[in-house]
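[1] Next input, structure requested:
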Amino acid sequence: MMSIGELLRWILSTPVQFINGQQFYTRSYKVLRHGSANMDVLIALGTNAAYFYSFYSVLRAAISHDFKSMDFFETRSMLISFILLGKYWEELAKRKTSEAIAKAYELGTRNSTKIASDGIVTWGQSHVNESTITREARPVAKKKGDAVIGGTSNENGVLHVQATRVGSESALSQIVRLVVSAQVAKAPVQKFADPISKYFVPLVITLSLSTWLTWYMAGKLSWYPKSWIPSSMDSFLFSLEYLLSSYTCKKLY
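    Okay, here's the model as predicted:
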């Protein structure tokens, strides 16, 4: 009773589960060794539960003449793919930020022979290109008493500038410092979620197993009609589906 489509989904989803998803196993193992748990543990457990549920269903169909399987290979593969895609975008954003920081440092060094530091114009008049700092496309007119930013370019004229902030106090250095700080800092919601996940993950697992056990025992004790069980399932798969549904809902929440 196993179809070609089920066989292909099984073959194609297996590398996604155990090669692409290997990082979730590695991180889960590390946190579990320290007696803790995080969302990587939930992902590893959830995707493996769906994979081996589908594996059991398809394998049983392969050796049966009347059992029709129901698999979730593509759902589990899409979940792993979406999570990895999100992590890829996150790493890409961090890489671009790092490149921007490097360019900012390079900018300050390259333009140091022009406007070397933040300061106040004491004499002269000119136009200054501040696009490297403010992204303003048009040069800004500067005259006596106006502030200038280190790392920007003097377009024309002559300016005498009295330095007010140099080194780590300059606007360019502060921007770089803020970007670095934002890159490594955790978001407030993440700081809130991390300690909760230590208790949330075991709770999800416990409730999901309780859901499965309740439905499994109810089936064995005939507490619900046999007609509730689809033709593509037996009582074990029927109760296991409730475990997966309960687990997935709690994980998404």
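[2] alpha carbons only for contacts and neighbour counts from here, please
    OK.
[3] what's in contact with stretch 83-98?
    Contact with stretch 83-98 is made by 179, 183, as judged by CA atoms under 8 Å, 6 or more residues apart in numbering.
[4] buried set for it?
    For stretch 83-98, a neighbour-count test (16 or more other CA atoms under 10 Å) marks 97, 98 as buried.
[5] And what about the residue nearest the centre of the chain, helix, strand or coil?
    Central residue of the chain (CA atoms, centre = their mean): residue 87, 3.9 Å from the mean position. Under DSSP: H, G, I helix; E, B strand; the rest coil, residue 87 falls in the helix class.
[6] what's the distance between it and residue 94?
    The gap separating residue 87 from residue 94 is 11 Å, by CA to CA, to the nearest Å.
[7] what do you get for residue 185?
    Residue 185 is 12 Å from residue 94, by CA to CA.
[8] element containing residue 217, please.
    helix 188-220 (DSSP states H and E).
[9] Tell me the first helix or strand C-terminal of that helix.
    Heading C-terminal from helix 188-220 (DSSP H and E), you reach helix 235-252.
[10] show me where the stretch 1-150 of the chain has helices.
    Using DSSP state H, counting those that start in this stretch, the helices of the stretch 1-150 of the chain run over residues 4-15, 22-33, 39-62, 73-110, 131-134.
[11] one more to line up against the first:
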Amino acid sequence: MMSIGELLRWILSTPVQFISGQRFYNGSYKVLRHGSANMDVLIALGTNVAYFYSFYSVLRASTSHDFKSMDFFETRSMLISFILLGKYLEELAKRKTSEAIAKAYELGTRNSHVKESMITGEARPVAKKKGDAVIGGTSNENGVLHVQATRARSKSAMSQIVRLMESAQVITLSLSTWLTWYMAGKLSWYPKSWIPSSLDSFELALQFGISIIVIYRQKVVLIKANTFFLLLL
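    Here you go, the predicted model:
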């Protein structure tokens, strides 16, 4: 039951997954090695689930006389391409802002104390002198500080915390969606006619779980693209 189109989609999408998407594997490995997670982990997880499910579906169709496969090769390839385009636009926006930062002159600083309890949990304000790093979002308790922005807002500590929370929420929502639809199928809470003839309740539930990750990531990429074009204006 495997068609030539399915075979070609598998062959053409494999380099996209493992060559063009290599940067997401590298990023995932670095953060997972330190017991953390970021958007690279979410992208690698979502695209790999879609790829290997599609590979399983096509492989099953190649050995069956009545199983009709349903693959996501082209959707997953488009998603990776969309994300890489968003990364490219983001880099262009960073270059534009870094040019403005480069023109800023370096200012001296006077001794002061910064309250960093919202990030570190330390109750006492921390003394700061010239050359010390400060964390965005913390508050200056006394004295005067002249600070220079050295990172884009998306690289700040608070932004990274927010991204980690969003990633955890999306993964939890995706797993919950898959489990809900899977249990609903096992308990016959919806008509069997809802399940396509080429799938079973497990595969149908898996498609819904994958959709959560894909839709969320596309939303993030579109937001970055809109931000870039606003900066250009």
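[12] that older thread, nearest to residue 222 of the first structure, out of the helices of the stretch 1-150 of the first structure?
    Nearest to residue 222 of the first structure, of all these, is helix 39-62, at 22.6 Å by CA to CA.
[13] corresponding residues in the second structure for the closest one?
    Mapped onto the second structure using TM-score structural alignment, helix 39-62 of the first structure covers residues 39-62.
[14] Now the matching stretch on the first structure. Mean distance?
    In the superposition against the first structure, stretch 39-62 of the second structure averages 1.1 Å from its aligned positions (mean CA distance after the TM-score superposition for the first structure).
[15] For stretch 17-31 of the second structure, give me every contacting residue.
    37, 38, 40, 41, 43, 44, 47, 48, 51, 77, 80.
[16] With adjacent residues omitted, what lies nearest to the first one?
    Spelled out, it's residue 37 of the second structure. Leaving aside its chain neighbours, residue 37 of the second structure sits nearest to residue 31 (5.6 Å; criterion: CA to CA, 6 or more residues apart in numbering).
[17] so how far is residue 9 of the second structure from the one you found?
    As judged by CA to CA, residue 31 of the second structure and residue 9 of the second structure stand 31 Å apart.
[18] Please tell me I have it right and residue 204 of the first structure contacts residue 249.
    No - taking contacts as CA atoms under 8 Å, residue 204 of the first structure lies outside contact range of residue 249: 9.6 Å.
[19] Just tell me what residue 186 of the first structure corresponds to in the second structure.
    Under the alignment by TM-score structural alignment, residue 186 of the first structure pairs with residue 152 in the second structure.
[20] just to revisit the earlier point, between residue 204 and residue 249 of the first structure, who's got more neighbours?
    residue 204 (19 against 11; other CA atoms under 10 Å).
[21] residues contacting that one?
    Contacts of residue 204 of the first structure (CA under 8 Å, 6+ apart): 247, 250, 251.
[22] any idea which of these is closest to residue 105 of the first structure?
    residue 251 (42.8 Å).
[23] part of a strand, is residue 155 of the first structure?
    Yes - looking at residue 155 of the first structure with three-state DSSP, it is inside a strand.
[24] hang on, isn't it packed against residue 140?
    No - counting by CA under 8 Å, residue 155 of the first structure stays clear of residue 140, with 9.4 Å between them.
[25] Which residues are in contact with each of those two?
    By CA under 8 Å, 6+ apart, residue 155 of the first structure and residue 140 have these common neighbours: 127, 128, 129.
[26] I'd like the contacts of residue 204 of the first structure laid out as TSV, including neighbour count.
    Listed next are those as TSV, based on neighbours: other CA atoms under 10 Å:
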residue	neighbour count
247	24
250	17
251	16
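[27] Serialize the residues you listed to a markdown table and add fields for distance to residue 174 of the first structure.
    What follows is these, written out as a markdown table (distance: CA to CA, whole Å):
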| residue | distance to residue 174 of the first structure |
| --- | --- |
| 247 | 46 |
| 250 | 42 |
| 251 | 40 |
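[28] can you tell me which of these stay in contact in the second structure?
    Among these, the contacts conserved in the second structure (both residues aligned by TM-score structural alignment, their matches' CA atoms under 8 Å) are 247, 250.
[29] Can you give me the neighbour number for residue 190 of the second structure?
    Applying other CA under 10 Å, we find 12 residues neighbouring residue 190 of the second structure.
[30] That one and residue 212 of the second structure, how far apart?
    20 Å.
[31] Also residue 62 of the second structure?
    Applying CA to CA to residue 62 of the second structure and residue 212 of the second structure gives a distance of 29 Å.
[32] How about residue 188 of the second structure?
    Residue 188 of the second structure sits 23 Å away from residue 212 of the second structure, going by CA to CA.
[33] Sort out for me which of the shared contacts of residue 155 and residue 140 of the first structure are in strands.
    127, 128, 129 (DSSP state E).
[34] Count the residues that sit near the last one.
    What that stands for is residue 129 of the first structure. Neighbour tally, residue 129 of the first structure, other CA under 10 Å: 21.
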